[in-house]
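Peer 1: One predicted model, sequence on top.
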Amino acid sequence: MQTEKVTNHIVSWLKDYATKANIKGFVIGISGGIDSAVTSALCAKTGLDLLCLEMPIHQAENQVSRAARHIEWLQGNYNHVERQLVNLTPVFDSFIDTLPSVANEDDRFLSLANARARLRMTSLYYFAGLHGYLVAGTGNKVEDFGVGFYTKYGDGGVDISPIADLMKSEVYEIAQFLGVNSDIIKAAPTDGLWGDDRTDEDQIGASYPELEWAMLADEQGMNTDHFTDRQKEVFVLYKKLNTANQHKMNPIPICKIPNGLK
């Protein structure tokens, strides 16, 4: 990948899109992870306003500190970068308190994890509407179009997706080029939705390099007969997730009414 040229292309695309839409800048949630770090830096490089939201919900301290240090790095290197802390922990806890109890509490863990992402999306759009900004998405290609590893109407609810055509490995390349803090680059990827230290790999069952390989293998129609046992395992996992999450990647189904019935 021609990292510098790709970086400049994305920055130009962002600035051009915002300018044509008569938008003053961007708002983005900063998680302490690689994707939000790179996306926010690309937005900052446009020279337009950038509002960075910190939205902890029972967040691990290392995630909070990485996010804070990244915003400080942005403000030290780029103009027009503002930060806003929105502590969503009490909001989330109040939301849980209003919900009916269930027989098995484990059954609602995933729903509550997704609720965290949707609370953050709501906060992002509040500030976007307040300031006339665009909500910048942080999803990469393998997450958005490979395995669908994001929350529908949560971190998937955005106005623009600057890095959605980049594989995770390419996001890391741009991070190195931009000079993103090393603690973010070295940190194991995590969605931070569970209140513990589980990583993306723990949840998915495969690493991002493995998923990138499987996505490429699927696109190229590689012969699975030549795969190793692990490659077969990862490929089956990839296909399973890709199929199950098509509802995230395709437009919402619309029931078309025949002309004769209207």
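Peer 2: Sure, I can see it.

Peer 1: From here on, just use CA atoms for contacts and neighbour counts.
Peer 2: OK.

Peer 1: Could you give the number of residues near the nearest residue to residue 143 once chain neighbours are set aside?
Peer 2: Closest residue in space to residue 143, ignoring its immediate chain neighbours: residue 149 at 4.8 Å, by CA to CA, 6 or more residues apart in numbering. Around residue 149 there are 22 other residues, counting by other CA atoms under 10 Å.

Peer 1: Ok, the one 3 residues further on next?
Peer 2: The tally of other residues near residue 152 (other CA under 10 Å) stands at 16.

Peer 1: which SS class is it?
Peer 2: coil (DSSP: H, G, I helix; E, B strand; the rest coil).

Peer 1: Strands of this protein, start to end?
Peer 2: Along the chain, counting by DSSP state E, strands occupy 25-29, 49-54, 81-85, 133-135.

Peer 1: Pull the distance from the longest one to the chain's centre.
Peer 2: Put plainly, it is strand 49-54. 15 Å (CA atoms, centre = their mean, to the nearest Å).

Peer 1: Find the nearest non-adjacent residue to residue 170, please.
Peer 2: The nearest residue in space to residue 170 (CA to CA, 6+ apart) is residue 1, at 7.5 Å.

Peer 1: mind checking how far the one you found is from residue 139?
Peer 2: 19 Å (CA to CA, to the nearest Å).

Peer 1: deepest of the strands of the chain, which one?
Peer 2: Of the strands of the chain, the one with the most neighbours on average (mean count of other CA atoms under 10 Å) is strand 25-29, at a mean of 27.

Peer 1: buried stuff in the lengthiest helix in the chain?
Peer 2: Longest helix of the chain, by residue count under DSSP state H: helix 109-131. By 16 or more other CA atoms under 10 Å, the buried positions in helix 109-131 come out as 112-121, 123-125, 127-128, 131.

Peer 1: Which elements pack onto that helix?
Peer 2: The contact analysis (3 or more CA pairs under 8 Å, 6 or more residues apart in numbering; DSSP states H and E) places helix 109-131 against strand 25-29, strand 133-135.

Peer 1: Mind putting these into a markdown table with distance to residue 154?
Peer 2: What follows is these, written out as a markdown table (distance: least, CA to CA, whole Å):
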| stretch | distance to residue 154 |
| --- | --- |
| strand 25-29 | 11 |
| strand 133-135 | 12 |
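
Peer 1: take a look at this one as well, against the first:
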Amino acid sequence: MQTEKVANHIVNWLKEYASQANIKGFVIGISGGIDSAVTSTLCAKTGLETLCVEMPIHQAPSHVTRAQEHITQLKEKFNNVTDTRVDLTPVFETFKSSVPTSDSEAKLHLTLANTRARLRMTSLYYLAGLHGYLVAGTGNKVEDFGVGFYTKYGDGGVDISPIADLLKSEVYALASYLEVPHSIQVAAPTDGLFGDSRSDEDQLGASYDELEWAMKMSEEGKKDTDFTGREQEVFKIYTRLNTVNQHKMIPIPVCNIPFDLL
């Protein structure tokens, strides 16, 4: 990948899109992870207003520290960057106390994890509405179009997706070029939605490097029977996730009414 040229291409794309939409800036949720760090840096490089938002919900201290380190670095490098913090922990707790619970611990934990993401989406759009900004998404190609590893109408609810055509390895290459803090570059990827230390790999059952390989093999028309051992296992993981999460990747189904019924 021609890293510098890719970075410049995305920055120019962001500027052109904002200009055509008559929008003066971007708002990005900052998690302390690689994707939000790269996305916010690219937005900052446009010279347009860039609002970085921390939205902790029982967040791990390490996530908070990395997010703050990144925001501090951005503000030192770009005078168009501002930040704010929206503590959603009390909102989340109020929500939990107001809705029915479940006998299934697994379903309850997953549903509440998705609720965290949707509360954050709501906060980002609130701020975007106040300032006249676009919500910039932070999903990469493997997450968005490979395994669907995001929350529908949560972190998947965005106006634009600057890095969604980049594999995770390419996001890391951009992070190095953009001089994202080292602590973020070496941290294990995690969505931070469960309030514990589980990583993305823990949840997915495979690393991003493995999933990138499986995505490439799938695009080449390979089947799980073409592989053995760990490769076959990873390919099956990728295929299963890609299948069950298609509802996130395709347009919302619309029931078309026959003309003679209208």
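Peer 2: In hand now; what should we look at? Note that this is a predicted model, so its numbers are computed, not measured.

Peer 1: Following superposition onto the second structure, what is the mean distance for the longest helix of the first structure?
Peer 2: Helix 109-131 of the first structure differs from its equivalent in the second structure by a mean of 0.2 Å after superposition (mean CA distance after the TM-score superposition for the first structure).

Peer 1: quick one: that helix aligns where in the second structure?
Peer 2: Helix 109-131 of the first structure corresponds to residues 109-131 in the second structure, going by TM-score structural alignment.

Peer 1: Contacts for the matching stretch, please.
Peer 2: Residues outside stretch 109-131 of the second structure that contact it (CA atoms under 8 Å, 6 or more residues apart in numbering): 26-29, 53, 55, 57, 86, 88, 92, 133-135, 151, 153-155, 157-158, 193-194.

Peer 1: tell me how far that stretch is from the chain's mean position?
Peer 2: For stretch 109-131 of the second structure, the distance to the chain centre is 12 Å (CA atoms, centre = their mean).

Peer 1: ok, now stretch 187-195 of the second structure?
Peer 2: 11 Å.

Peer 1: how long is it from one end to the other?
Peer 2: End residues of stretch 187-195 of the second structure are separated by 16 Å (CA to CA).

Peer 1: Same question for stretch 143-160 of the second structure.
Peer 2: End-to-end for stretch 143-160 of the second structure, by CA to CA: 15 Å.

Peer 1: List the buried residues of that stretch.
Peer 2: 143-158, 160.

Peer 1: follow-up on the earlier one: of residue 1 and residue 139 of the first structure, which one has the most company?
Peer 2: Higher neighbour count among residue 1 of the first structure and residue 139: residue 139, with 26 against 8, using other CA under 10 Å.

Peer 1: Can you give me the separation between that one and residue 164 of the first structure?
Peer 2: Where residue 164 of the first structure is concerned, residue 139 of the first structure sits at a distance of 6 Å (CA to CA).

Peer 1: ok, now residue 44 of the first structure?
Peer 2: 18 Å.

Peer 1: who's more crowded, these two?
Peer 2: Just comparing residue 44 of the first structure and residue 164: by other CA under 10 Å the higher neighbour count belongs to residue 44, 23 against 18.

Peer 1: What's the separation between that one and residue 210 of the first structure?
Peer 2: Separation of residue 44 of the first structure from residue 210 of the first structure (CA to CA): 31 Å.

Peer 1: do the same with residue 125 of the first structure
Peer 2: 34 Å.

Peer 1: What angle do strand 49-54 and the longest helix of the first structure make with each other?
Peer 2: Relative orientation of helix 109-131 of the first structure versus strand 49-54 (axes from the mean of the first three to the mean of the last three CA atoms, to 10 degrees): 150 degrees.

Peer 1: Show me where the second structure has its helices.
Peer 2: Using DSSP H, helices in the second structure cover 3-20, 34-44, 61-77, 89-98, 105-131, 141, 168-177, 182-185, 200-204, 208-219, 229-244, 246-249.

Peer 1: Of those, flag the one that's most buried.
Peer 2: Highest mean neighbour count among the helices of the second structure (mean count of other CA under 10 Å): helix 34-44, a mean of 26.

Peer 1: Could you name the helices and strands sitting against it?
Peer 2: In this structure, helix 34-44 of the second structure packs against helix 3-20, strand 25-29, strand 49-54, helix 61-77, helix 168-177, helix 182-185, with contacts taken as 3+ CA pairs under 8 Å, 6+ apart.

Peer 1: can these go into TSV with extra columns for distance to residue 203 of the second structure?
Peer 2: What follows is those, written out as TSV (distance: least, CA to CA, whole Å):
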stretch	distance to residue 203 of the second structure
helix 3-20	29
strand 25-29	22
strand 49-54	23
helix 61-77	18
helix 168-177	16
helix 182-185	20
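
Peer 1: Tell me which of those approaches residue 40 of the second structure most closely.
Peer 2: Checking those against residue 40 of the second structure by CA to CA gives strand 25-29 as the closest, at 6.3 Å.

Peer 1: What's the average distance for the closest one when superposed on the first structure?
Peer 2: Mean deviation for strand 25-29 of the second structure: 0.2 Å (mean CA distance after the TM-score superposition for the first structure).

Peer 1: same for that strand, what does it pack against?
Peer 2: helix 34-44, strand 49-54, helix 105-131, strand 134-135.

Peer 1: Indicate which one of those is closest to residue 205 of the second structure.
Peer 2: Comparing these by CA to CA, helix 105-131 comes nearest, at 16.2 Å.

Peer 1: now the closest one, how far from the chain's geometric center?
Peer 2: With CA atoms, centre = their mean, you get 12 Å for helix 105-131 of the second structure.
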